[in-house]
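A.B. asks: this one's sequence-less:
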C-alpha cells in the first residue's frame, strides 16, 4: 500500500486573508503546496489528504481538483473546533484551532496506512520526500516513527525570527528530545534563540531542526486521542493553548513506546513566514526550474 501525505492547511485562510490569494510562486502560477504534491507523487505517495476548514472547502477544491484529477487520490478532512473533544465543552472565548496534533487527529478516519505530515506553506524539496517515502515503505511500524531533520542554518528567514523544533539525536540517529524554540534568528554572525525573559542562547548552524515533516504509523491516532484528552483537562480552558505534534512525539519517546528516526536532509528549506520572504521564494523556485529540478508547468 502506498503511503499517504497529510497536508496541514486549516490555518491558511487566516494567514492569507482569502484562499483565492494563496500566493503563486511558480512560473505557471504554482503555489508551494503544488510543489510538495508534485514531489510526493514522484516519490511514490498514493493519496493526498488536505486538512482544511469547512468554510473554505469550495474554494480549496476549485484550486486543487482540476490539477490533481487522475494523478493521485485526494481526500478532505475538516479541523473543527468540536472534533474529538469527547464531551469536553468548547470554551466560549476559544477562537484559535486546537493545534497541529489535533489537526492530525482529525484525519483519523481518512488514513489507514503509514503517512507523512507537512505544513501547507513550507517548501521541503524533492530529497526529503524521497527519504520519507523510503522510510514509510520499509521501516515505519507502530513503534517506529520519523522526522526529517533539516540543518538549522538552511531554515532561517532574513526578515525576522522563526519557530523551530530543535532536535537532539542519540548515537543511533533517533530523536532523543525535541524542544520548540519560538524565537530563533540571526544575531550578527551567529544563530540564537531567545527565551521568554529575553535571554539569548547560541545554536550551531548544523543543529537538526524539525520543519513539521513527520512520518507516522496509524497507531499515532489512538495515542493522540488519549493525549488530547489529558491536554484538555490540563490546558483546555486557556484560550491560546495548543496541542502540538511534538507533545505527542515527546510522550512517545519519553515513555519508551518506540523510536523516532531522524532522517537527515541537507536541502535548503524556504517558506513564507513573513510577506517579505515571498520574493526570495520566487527566486529560489525559478532557479530550481532553470536547473531542471522541476518543469516549467507542473501539471501540464
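C.D. replies: Sure thing, it's come through. Everything quoted here is computed from the prediction, not taken from an experiment.
A.B. asks: From here on, just use CA atoms for contacts and neighbour counts.
C.D. replies: Noted.
A.B. asks: is it true that residue 130 lies in a strand?
C.D. replies: No: assessed with DSSP: H, G, I helix; E, B strand; the rest coil, residue 130 is helix; it does not lie in a strand.
A.B. asks: here's the one I want to compare it with:
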C-alpha cells in the first residue's frame, strides 16, 4: 500500500480559548480529545504515518496527554509517529521586535518538511472533520497526480460556524460543476446568523456570505512520488521568503503565512489546480471555551449513532 501521511497542526497558542492549550481539552466519554477522533478516522481510512507539529514548550504536556498513548495505538497498527516543532525564530529573516507568536499554518507545514517523503494531508488539531473527508482524501492521495495538483476537503460554510463567536475560513469560489476551486479568500470574523424562519446564514463584518458556499477548513492534500518529498514543499519554502520580503514589513507583529492565502494566490496565478472533495459532514471544534459543551454532546450522539465505539480505538 502506498504510504500516506497525516500532518496535524497543533502548535496554536489558543488565544481565543483563554490562553489554554485548547487542542488538549477532553471531549469524549473517556477523556478523548478531538485529535483522537481525527487520528482514528485517518488510520481507518488507510493513513499509515502521523506527524504532530507542536511547540517545544508544550512537548511534555502533549506527550503525556496524547502523544505516548497514540504511539502505543499506532505501534500495534504499524503506523509511524513523528514530531516536528514550529518555532517563532525558524525563519529566513530576523524576528521583528515584539513578535511573540509563530507565523501561521504555512510555517507549521514547513516545520515538518524533513519528515515528509510521501503524499500527505494537513489538518488542524482542534477541528472535527468527519469520516468521509479522510476516506476521500486518502483515496485521492494514493492515485498519481501532477506535481501542481492539490486536493481540498470542501465543507459547506453553514456547517462550520460557531454559536459563540466569529471564525476564520478560507471562502472558496468554485467553477461550474463544483469540481475545482478557482479562488480562496481567507475571511475573518464570520458569524452565524439565523433569520426569522430559522434559516442559517453567515456574514463577515456585516457583509452577507453565501451560507452554501464551500470553505477550506485547512484540510489539504498534496501528492508526491513514493519516497520523494512533495514538490509543494519547495514552493512553500520559496514563498515563505517572499512573505518576509513583502508582507511582514507591513505588519510585523501580526502577519501570518497562511495556507489558504498562499494556495489562493497559486490558483489565481494559474500555477496550481485544487480539486474539491465535497463532504456534507458537519464540522465542529473548540474555538471558544463555550463551544466545549456542544462538542461533547456531538461526540455522545456520534457514539450513540454507532459511528464510534465508546472505547474509541477498539474497532481498529
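C.D. replies: Looks like it arrived, so ask away. Since the structure is predicted, the reported quantities are computational estimates derived from the model, not experimental observations.
A.B. asks: mean per-residue distance, the biggest strand by length in structure 1 to structure 2?
C.D. replies: Determined from DSSP state E, the single longest strand within structure 1 is strand 175-187. Here the mean offset of strand 175-187 of structure 1 against structure 2 after fitting is 1.2 Å, by mean Cα distance after the TM-score superposition for structure 1.
A.B. asks: any idea how far residue 260 of structure 2 lies from residue 294 of structure 2?
C.D. replies: For residue 260 of structure 2, the distance to residue 294 of structure 2 (Cα to Cα, to the nearest Å) stands at 27 Å.
A.B. asks: Between those two, which has more neighbouring residues?
C.D. replies: Set residue 260 of structure 2 next to residue 294 and count neighbours by other Cα atoms under 10 Å: residue 260 wins out with 25 against 16.
A.B. asks: what sits against the aligned residue in structure 1 for that one?
C.D. replies: Alignment note (TM-score structural alignment): residue 260 of structure 2 maps to residue 246 of structure 1. Contacts for residue 246 of structure 1 were tallied using Cα atoms under 8 Å, 6 or more residues apart in numbering; they are 165, 178, 180.
A.B. asks: aligned partner of the first one in structure 2?
C.D. replies: When the structures are aligned by TM-score structural alignment, the residue of structure 2 matched to residue 165 of structure 1 is residue 170.
A.B. asks: Just say helix, strand or coil for that match.
C.D. replies: Counting by three-state DSSP, the backbone at residue 170 of structure 2 sits in strand.
A.B. asks: Over in structure 2, find the residue span the longest helix anywhere in structure 1 aligns onto.
C.D. replies: Taking DSSP state H as the criterion, structure 1 has its longest helix at helix 220-235. Using TM-score structural alignment, helix 220-235 of structure 1 lines up with residues 232-247 of structure 2.
A.B. asks: The matching stretch: how far from the chain's middle?
C.D. replies: 19 Å (Cα atoms, centre = their mean, to the nearest Å).
A.B. asks: ditto for stretch 270-283 of structure 1
C.D. replies: Going by Cα atoms, centre = their mean, where stretch 270-283 of structure 1 is centred and where its chain is centred differ by 17 Å.
A.B. asks: Which residues does it contact?
C.D. replies: Contacts for stretch 270-283 of structure 1 (Cα under 8 Å, 6+ apart): 25-26, 121-124, 155, 157-160, 162.
A.B. asks: quick one, strands of structure 2?
C.D. replies: 5-9, 49-54, 80-85, 120-124, 127-128, 149-156, 167-174, 180-194, 200-204, 207-209, 214-222, 273-278, 284-285.
A.B. asks: out of those, which comes closest to residue 104 of structure 2?
C.D. replies: strand 5-9 (9.8 Å; Cα to Cα).
A.B. asks: average distance between the closest one and structure 1?
C.D. replies: Using mean Cα distance after the TM-score superposition for structure 1, the mean distance for strand 5-9 of structure 2 is 0.4 Å.
A.B. asks: Now do that strand: everything it contacts.
C.D. replies: By Cα under 8 Å, 6+ apart, the list of residues contacting strand 5-9 of structure 2 reads 42, 47-54, 105, 108-109, 116, 118-125.
A.B. asks: can you tell me what part of structure 1 stretch 278-289 of structure 2 aligns to?
C.D. replies: Going by TM-score structural alignment: stretch 278-289 of structure 2 matches residues 264-275.
A.B. asks: Determine how far the last residue of that stretch lies from the first.
C.D. replies: 28 Å.
A.B. asks: And it, what's buried?
C.D. replies: 264-273 (16 or more other Cα atoms under 10 Å).
A.B. asks: got it, and stretch 106-121 of structure 2?
C.D. replies: Buried-residue list, stretch 106-121 of structure 2, by 16+ other Cα under 10 Å: 106-113, 116-121.
A.B. asks: now it: how far from the chain's centre is it?
C.D. replies: 13 Å.
A.B. asks: against structure 1, where does it fall?
C.D. replies: Going by TM-score structural alignment: stretch 106-121 of structure 2 matches residues 101-116.
A.B. asks: how long is the matching stretch end to end?
C.D. replies: OK, stretch 101-116 of structure 1 end separation, Cα to Cα: 13 Å.
A.B. asks: For residue 247 of structure 2, which non-adjacent residue is closest in space?
C.D. replies: Setting aside the residues directly before and after it, residue 247 of structure 2 is nearest to residue 255 in space (Cα to Cα, 6 or more residues apart in numbering), at 6.7 Å.
A.B. asks: ok, the one you found touching residue 245?
C.D. replies: No: using Cα atoms under 8 Å, residue 255 of structure 2 is not in contact with residue 245, being 11.8 Å away.
A.B. asks: Give me the more crowded residue out of those two.
C.D. replies: Using other Cα under 10 Å as the criterion, residue 255 of structure 2 and residue 245 rank with residue 255 on top: 17 against 13.
A.B. asks: Tell me which residues touch the more buried one, please.
C.D. replies: 103, 247-248.
A.B. asks: Please apply the same query to residue 299 of structure 2.
C.D. replies: Residues near residue 299 of structure 2 by Cα under 8 Å, 6+ apart: 27-28.
A.B. asks: And for residue 47 of structure 1?
C.D. replies: 2-5, 72-75.
A.B. asks: Please repeat the previous calculation with a cut-off of 7 Å.
C.D. replies: Counting by Cα atoms under 7 Å, 6 or more residues apart in numbering, residue 47 of structure 1 touches 4-5, 72-74.
A.B. asks: Same list (the residues you listed) but as JSON lines, adding neighbour count and distance to residue 223 of structure 1.
C.D. replies: As requested, the contacts of residue 47 of structure 1 are arranged in JSON lines below (neighbours: other Cα atoms under 10 Å; distance: Cα to Cα, whole Å):
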{"residue": "4", "neighbour count": "27", "distance to residue 223 of structure 1": "19"}
{"residue": "5", "neighbour count": "27", "distance to residue 223 of structure 1": "20"}
{"residue": "72", "neighbour count": "15", "distance to residue 223 of structure 1": "29"}
{"residue": "73", "neighbour count": "13", "distance to residue 223 of structure 1": "27"}
{"residue": "74", "neighbour count": "18", "distance to residue 223 of structure 1": "25"}
